[in-house]
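> sequence below, structure please.
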Amino acid sequence: MTIGGITSTVSAPPIMAARQWLRGLSFSQDRPFIDVSQAAPTAPPPLAMRQAMSDMVLSHDDTHLYGPILGNADLRNALAQHWNRSYGCDASMENVAITSGCNQAFCAAIATLCVDGDDVILPAPWYFNHDMWLRMAGVKTQALICDKALLPDPERAALMIGPRTKAIILVSPNNPCGVEYPATLLRAFYDLCQSRGIALIVDETYKDFHSADGAPHDLMQDDRWGDTLITLYSFSKAYRLTGHRVGAVIASPAQIKHIEKFLDTVTICPAQLGQKAALWGLEHLQDWVASERRATLSKAKVMRDGFAPLSDHGWRLMGVGAYFAYVEHPMTHLGSKAAPAILQDQSVLGLPGTFFAPAEMSTAENHLRLAFANIDEKTIEILVDRLIQATLRLAPDAKGA
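Here you go, the predicted structure:
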């Protein structure tokens, strides 16, 4: 048997590739392992939710059965109402599809827009699973290289739109960079896509950790938003439901009908337990989510304020927000190999910028993504000190070292 299908067009999953660096390593008590590689909660859902979920498993027979392809009506309706409160729009359950995680939401959206040979515009640095799926779907990724502030330029994007361009994809707050796209920038991209007749896909996986107290954009206040905008969401981050795979697409009813075809073919329906937990979270955990947001924003402040000593050693904080800090390191002689070198030297696992960039983006060789949201504020301070020590040992000629 020859193995060489569409999966041969992409590299191994980056997180798993980084996990290979851990093989054979052991960590001492005086220098315990600090894992800032994965952008997802490592703690389980809050106890009250877990208790409710145990009752769902024991007492609700439909937890173990097939459900509607697009997800349970009560969850779709609850998410639509949540979106209306958050964005001042008038969405209904007909605008919502529940998916088996936000990655599947992205795959479903692309399946309704593109055929083999089409292209989409994706700002770089990018979320690697987006690029991986596009490659496997036969869709060309046009890399829109971000500026020094890690923001994409709509004027440059306009020049890239061709006859087979179907969408522009934005992630805000951004993964991997942590940057929150200003409302004016999101509006500029929306207006561009609307004028050119292509889709704007906005992945708001990390919206619950946005620093703005109000709505981060007003795109859905346009009565015709469904003609242009497709929004993706994840329950995983807000409610720590990563293992239950619950995401969503918010789009026009016409788009949702096409998404239903994709979901029926791939998973038939999202898992019942995860859906029930997500609904319970929407109904009971909004104060808890708000406290989680405050804690994450506080960690981001500690990361931002505590970065100055690293700057003195040649590091640069390029972006910080939501779960991430995106940084430039001074170990230019190591390039992307700095990540495994820092792991071996200081027991810190981050991800190299090359995981999030096209080959032509050579600057990514000297970038790292640090997912600080999974460690506490004291450990963030230890992380900074460890990175300084790594610089002194691995790049003694760096500025300030």
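> CA only for contacts and neighbour counts going forward, please
Will do.
> what helix or strand is the nearest residue to Cys269 once chain neighbours are set aside located in?
By the measure of Cα to Cα, 6 or more residues apart in numbering, the closest residue to Cys269 outside its immediate chain neighbours is Ile69, 4.4 Å from it. Taking DSSP states H and E as the definition, Ile69 sits outside all helices and strands.
> and Ile69, how far from Asp312?
With distances defined as Cα to Cα, to the nearest Å, the gap from Ile69 to Asp312 amounts to 54 Å.
> likewise His60?
58 Å.
> likewise His64?
56 Å.
> just how off-centre is whatever helix or strand Thr379 lives in within its chain?
Thr379 belongs to helix 377-394 when assigned by DSSP H and E. Its chain's C-alpha centre and that of helix 377-394 lie 25 Å apart, by Cα atoms, centre = their mean, to the nearest Å.
> Leu241 is in contact with Gln275, correct?
No: with contact taken as Cα atoms under 8 Å, Gln275 and Leu241 are classed as non-touching, separated by 9.9 Å.
> following up with a second sequence; could you model it the same way so I can compare the two?
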Amino acid sequence: MSAARTDATFSPPVMAARRWIEGVAFPDDRPLINVSQAAPVAPPPPELRREMARLVVEDPGSHLYGPVLGLPALREEVARHWTRAYGGPVAPDNVAITSGCNQAFTAAIATLCGEGDEVIVPVPFYFNHVMWLDMAGVRMVPLPTGDGLIPDAGAAAARITPRTRAIVLVSPNNPGGVEYPAETLRAFFELARDRGLALIVDETYRDFDSRAGAPHDLFSRNWEDTLIQLYSFSKAYRLTGHRVGAMVAAPARLAQAEKFLDTVTICPNQLGQRAALWGMRHLGDWLAGERAEILARRGAISDTFPRLGAQGWRLLGCGAYFAYLEHPFDIPSDILAPRLVEAAGILLLPGTMFRPADDPAGARELRVAFANIDKVGISTLLDRLAAYSPA
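All right, here's what the predicted structure looks like:
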């Protein structure tokens, strides 16, 4: 019997990590600090929930099939926002709404790759991207990033082969948190354009970028033949359970993506789309406050990290929802992380979940997703890490 496609990849990392806390009791004076998953655990703001309740009762369309590529009004709203934010033309027919950003990625790969093709991915990587490449029969070509976790276009150029179809970038980055400089994105865009490749830029965390203004100028270029941008409404409006994302690309590519999307979900979640549209129109100030809070938490990690630095820890990257750490212990991170559950009351993910199995760097790395802990919680987290000793 031949192996199934799903045998080609690893188990979902977040689900694997959740099993570490099964049967573990956490005392009242040291509750679990869960920094394993990059998703808001709070519901949408009250005004958005009230609007969603109204839609459930009053809008029959929120319960029916809709267009495969998404609600026209939401596509138009994204196009308006993106044109204003990035300073380049994005039209409604450049926008597809998907069932979350992960589905946008799978759809993009479906339009680009066949069996045995290659996609260049910086490491450490976002594991769901690699899981899909594995299951699609596409070879992931790892691109080391080194200090600063910023990939280099020249290094990527050396890894291009006749089977290369795309380069994938995530900025702000998951798992590293770093924001790729505009010149880095421009260099990758020019490389992809010159080599006839697609550049997939996942900007799931764009709403929490610390920089003022557009993080890049790619939409102000002749972008349609090269750029595919991915986005998620989940983080901005706390709509994780409603699964609403977006793919911005050339209309011809979206026509191909429509074939894939129609066979998987038929259409995106209707209630979630309407909620995202209402959020884009009414929650600008609220979202600005969410961004300010995330940036304050980022600052709290950077400001207080020296207490760990004095013990040999390194802060490799920090931003958006993430801090990416290098630990000082003579123990692999995939053994250390489960031990931290009982020994320190911390659930986080080991770097081995974000690198190829033969990459030794992952054994020294840990990812902290800090979106759901406040500054007090961050201080407690760092205190517990500072107090931990494997001896």
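> still on that earlier bit, more neighbours: Ile69 and Asp312 of the first structure, which one.
Neighbour count, other Cα atoms under 10 Å: between Ile69 of the first structure and Asp312, Ile69 has more, with 20 against 14.
> with Cys89 of the first structure as the reference, measure out to that one.
With distances taken as Cα to Cα, Ile69 of the first structure is found 25 Å from Cys89 of the first structure.
> so what's Gly114 of the second structure up against?
If you count contacts by Cα atoms under 8 Å, 6 or more residues apart in numbering, Gly114 of the second structure has them with 136-138.
> helices of the stretch 1-150 of the first structure, start to end?
With helices called from DSSP state H, counting those that start in this stretch, the stretch 1-150 of the first structure shows them at 14-19, 47-59, 73-87, 102-113, 128-136.
> Val289 of the first structure is nearest to which of these?
Each of the helices of the stretch 1-150 of the first structure has some distance to Val289 of the first structure by Cα to Cα; the shortest is helix 47-59, at 12.3 Å.
> mean per-residue distance, the closest one to the second structure?
Taken against the second structure, helix 47-59 of the first structure registers an average deviation of 0.2 Å after superposition, with mean Cα distance after the TM-score superposition for the first structure.
> name the helices or strands packed onto that helix?
When contacts are defined as 3 or more Cα pairs under 8 Å, 6 or more residues apart in numbering; DSSP states H and E, helix 47-59 of the first structure sits against helix 272-284.
> in the second structure, what range does the helix it packs on match?
Against the second structure, the aligned range for helix 272-284 of the first structure is residues 270-282 (TM-score structural alignment).
> mean shift of the matching stretch relative to the first structure?
Taken against the first structure, stretch 270-282 of the second structure registers an average deviation of 0.3 Å after superposition, with mean Cα distance after the TM-score superposition for the first structure.
> so Gly116 of the second structure is in contact with Met135, correct?
No: in terms of Cα under 8 Å, Gly116 of the second structure does not count as a neighbour of Met135; the distance is 11.3 Å.
> tell me which of these two has more neighbours.
More neighbours surround Met135 than the other of Gly116 of the second structure and Met135, with 16 against 13 (other Cα under 10 Å).
> now do the lengthiest helix in the first structure against helix 377-394, angle only.
If you go by DSSP state H, the first structure has its longest helix at helix 286-305. The directions of helix 286-305 of the first structure and helix 377-394 differ by 30 degrees, with axes from the mean of the first three to the mean of the last three Cα atoms, to 10 degrees as the criterion.
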